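[1] Provided below are the primary sequence and the corresponding predicted coordinates.
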Amino acid sequence: MNDTARLTAWVRGRVQGVGFRWFTRANALEIGGLTGFALNLDDGRVQVVAEGSRENCHRLLEWLRSDDTPGHVDGVTEIWDTPRGGYPDFAIR
């Protein structure tokens, strides 16, 4: 059984200008096995796309919702999909 997933999360709150994308990348690399990116959006949110094992994507999502993130997260909206590939690593965009 192929238990890989694609997580797309939109993080709301004070998440720009506080190192949020850098810490998201560092956390994704620490979890391991994840590729994708973190991107600042024009409306103040950060978009996070992660592909890898469903378990590791859930671990990243739990971190995004935790009190360990920089800044202040007001909420996270996520969707799940099948991986599309094409990401060589986890990048900051």
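    Nice, thanks for sending it over.
[2] only C-alpha atoms for contact and neighbour calcs from this point on.
    Will do.
[3] What is the helix or strand that contains Glu62 packed up against?
    Taking DSSP states H and E as the definition, Glu62 sits inside helix 54-64. Other helices and strands packing on helix 54-64, by 3 or more CA pairs under 8 Å, 6 or more residues apart in numbering; DSSP states H and E, are strand 4-14, helix 20-31.
[4] List just the one of the ones you listed that sits closest to Gln47.
    Gln47 sits nearest to strand 4-14 of all the helices and strands packed on helix 54-64, at 4.6 Å, using CA to CA.
[5] Not counting that closest one itself, show me its contacts.
    44-54, 57, 61, 64, 71-84 (CA atoms under 8 Å, 6 or more residues apart in numbering).
[6] another structure for you, compare them:
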Amino acid sequence: MAAARFLVSGKVQGVFFRASTREQALELGLSGHAINLDDGRVEVVAEGAGEAVEALASWLRHGPPMARVEGVERSDCEECRVPGFSIG
């Protein structure tokens, strides 16, 4: 089991980034969340199989079609236990 926290910057709010991230995560069997931050970034926490977390990490680098991702910061975590996958 792997868990990671991602901070995604760029044009990532108001472009269906969180909903698209949730779809990707659920397809990959991941739990976690995607939430808008006050500074314009989106925080994504993902937990599941290591290869699934890596697949989501790769997807986050470009996001959905209307997004313009400028950066993705990643930190691995052990305290990211989140059931299901929520957006907020």
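    Thanks, I have it. Worth saying up front: this structure is predicted, and the values here are computed from it rather than measured.
[7] coming back round to it: in strands, which of the contacts of strand 4-14 of structure 1 fall?
    46-53, 72-81 (DSSP state E).
[8] Give me the most central residue, structure 1.
    Structure 1 has Val48 as the residue nearest its centroid, 3.6 Å off, counting by CA atoms, centre = their mean.
[9] Surely Gly71 of structure 2 and Arg61 touch.
    Yes. Look at Gly71 of structure 2 against Arg61 with CA atoms under 8 Å: they come within range, at 7.2 Å.
[10] how many other residues sit next to the corresponding residue of structure 2 for Asp43 of structure 1?
    With TM-score structural alignment as the criterion, Asp43 of structure 1 lines up with Asp39 in structure 2. Using other CA atoms under 10 Å, Asp39 of structure 2 has 7 other residues around it.
[11] what does the one 10 residues further on give?
    For Ala49 of structure 2, the count of nearby residues is 15 (other CA under 10 Å).
[12] how close does it get to His62 of structure 2?
    Here Ala49 of structure 2 is placed at a distance of 21 Å from His62 of structure 2 (CA to CA, to the nearest Å).
[13] now do Leu28 of structure 2
    17 Å.
[14] quick one: what's aligned to Gln13 of structure 2 in structure 1?
    Using TM-score structural alignment, the equivalent of Gln13 of structure 2 in structure 1 is Gln16.
[15] Verify the contact between that match and Gly44 for me.
    Yes. Using CA under 8 Å, Gln16 of structure 1 is in contact with Gly44, at 6.5 Å.
[16] Those two: who's more crowded?
    Gln16 (18 against 14).
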